[in-house]
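J.: predicted model and sequence below, questions to follow.
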Amino acid sequence: MWRSWVIVGSLVVVCAVIAFHRGGMLRVQDALTSGGKLFLSVLPNLVLGFALAGFLTVLLPSEVIVQWMGRGSGWRGLFLGTLAGTLTPGGPFTHFPILASFLTKGAGVGPVCAYIAAWALLGLNRFLVWELPILGAQVAVVRIVVSLWVPPLVGWLGGGLYHMVTKG
């Protein structure tokens, strides 16, 4: 975790120096104000996402998570992760806290990877609200059909690689 803080912190310092050279302290203040406004706009989603993750951690028995999405759940877990990622609406503020709670309850890395890939590639909400009306049925359906196999494969490969790396 500290590495990401160092990397992001370094990027912030570099950007602040560039902003200062391009427009002085006013430019730096504008950037910080813009970032603060963005933070305040997403704060409600963050609070709700983490609250939901907390409730799921308390309410969902570990046995259920392990049975359906645990490391030993095999293809069933990969397909369930894919289905859940496809059907669950919301943004990263909701999904990642929930997935973190699932991991602490015993979900396997493979099903979680499949979930994330499905959410990114197959999200039903985005498909219905954006792709179909804007791209048209032919393009949208073709894109979905050719993408269907990707999330289970990502889950299978991700789970296998994680197991290899962590087990030596």
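T.: Great, that's in hand.
J.: C-alpha only now, for contacts and for neighbours.
T.: Will do.
J.: what's the spacing between the residue lying farthest from the centre of the chain and L38?
T.: No residue in the chain sits farther from the centre than G24, which is 36.4 Å out by Cα atoms, centre = their mean. G24 sits at a distance of 22 Å from L38 (criterion: Cα to Cα, to the nearest Å).
J.: just L59 next, same as before
T.: Counting by Cα to Cα - L59 and L38 are separated by 32 Å.
J.: same question for A53.
T.: 22 Å.
J.: identify each buried residue in stretch 7-27, please.
T.: In terms of neighbour count (16 or more other Cα atoms under 10 Å), stretch 7-27 has its buried residues at 16, 19, 27.
J.: what sits up against that stretch?
T.: V28 (Cα atoms under 8 Å, 6 or more residues apart in numbering).
J.: which residue ranges of this structure form helices?
T.: Using DSSP state H, the helices of the chain run over 2-59, 62-69, 74-87, 92-104, 109-122, 124-126, 132-135, 137-147, 150-167.
J.: let's bring in a second model and compare:
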Amino acid sequence: MKQKKNKAKKNLFGISFLLIILCIYALLFMMNSLAFSQSVQYVGSVLYTLIPVLILVFVIMSVFHYYLKPKTISKYLGVGAGWKGWFLSTIFGIFSHGSIYMWYPLFQQLHQKGMSYGFIAVFLYNRSVKIPLLPALILYFGLTYTVVLLVWMIIAGLIEGKIITVILDQPASPIQ
């Protein structure tokens, strides 16, 4: 029953938000049709850019949903995963690409299947390490600075993940 209420609240919020945006656009159209036209063109260009990424995220989420079972996720990235979970979330974070907000729906789904909040935090923190930008970092700041910075960023990410784990994660896996 509680899930139905939450879903109804989310649906109501989404519909309300859409109606507010449509009203704003209607007012903009009546007050300044040129600004309305420019706004619609801008939104169209953003959607044109985002649609391929959204499709990719949908495909990845579908593949994860089909192939990754909650038991597997809980084993490697769950609360009790140990060093494997810390290592995997650090490596995946470093090598991940794309817009950060595109990862959020995937992590929501993975968390529902048993992924630890701490590992999500480590992944998100370690996204700041960008492999393609390392040569520029070395060029501008030197190798010593780059190595110290990267090591510290990884350590800080692990500390942050541990803090998040202590605060948010339950001692037992949410998998029934």
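T.: That came through fine. These numbers were taken from a predicted model, which means no experiment stands behind them.
J.: TM-score for this pair?
T.: After superposition, the two chains reach a TM-score (TM-score structural alignment, normalised by the length of the first structure) of 0.72; 158 aligned residues with a Cα RMSD of 3.5 Å.
J.: quick one on the thing from earlier: map the residue farthest from the centre of the first structure onto the second structure.
T.: In the second structure, the residue paired with G24 of the first structure according to TM-score structural alignment is N32.
J.: cool, and V66 of the first structure?
T.: V66 of the first structure maps onto S74 in the second structure, by TM-score structural alignment.
J.: please tell me how far the closest residue to its match other than its chain neighbours sits from Y76 of the second structure.
T.: Leaving out its chain neighbours, the residue that sits closest to S74 of the second structure by Cα to Cα, 6 or more residues apart in numbering is G114, at 4.8 Å. G114 of the second structure is 10 Å from Y76 of the second structure, where distance means Cα to Cα.
J.: over to L56 of the second structure?
T.: Distance from L56 of the second structure to Y76 of the second structure, by Cα to Cα: 24 Å.
J.: same question, L22 of the second structure
T.: 44 Å.
J.: can I assume L52 of the first structure is in contact with A100?
T.: No - assessed by Cα atoms under 8 Å, L52 of the first structure is found out of contact with A100, at 11.5 Å.
J.: burial count for V165 of the first structure?
T.: Using other Cα atoms under 10 Å, V165 of the first structure is surrounded by 9 other residues.
J.: for it, give me its contacts.
T.: Counting by Cα under 8 Å, 6+ apart, there are no residues that V165 of the first structure touches.
J.: before we move on, the earlier item: and which of the buried residues of stretch 7-27 of the first structure is nearest W2 of the first structure?
T.: A16 (20.7 Å; Cα to Cα).
J.: on that earlier part again, burial count for the match of V66 of the first structure?
T.: Count around S74 of the second structure with other Cα under 10 Å applied: 22.
J.: same deal with the one 10 residues further on?
T.: For K84 of the second structure, the tally of surrounding residues (other Cα under 10 Å) stands at 14.
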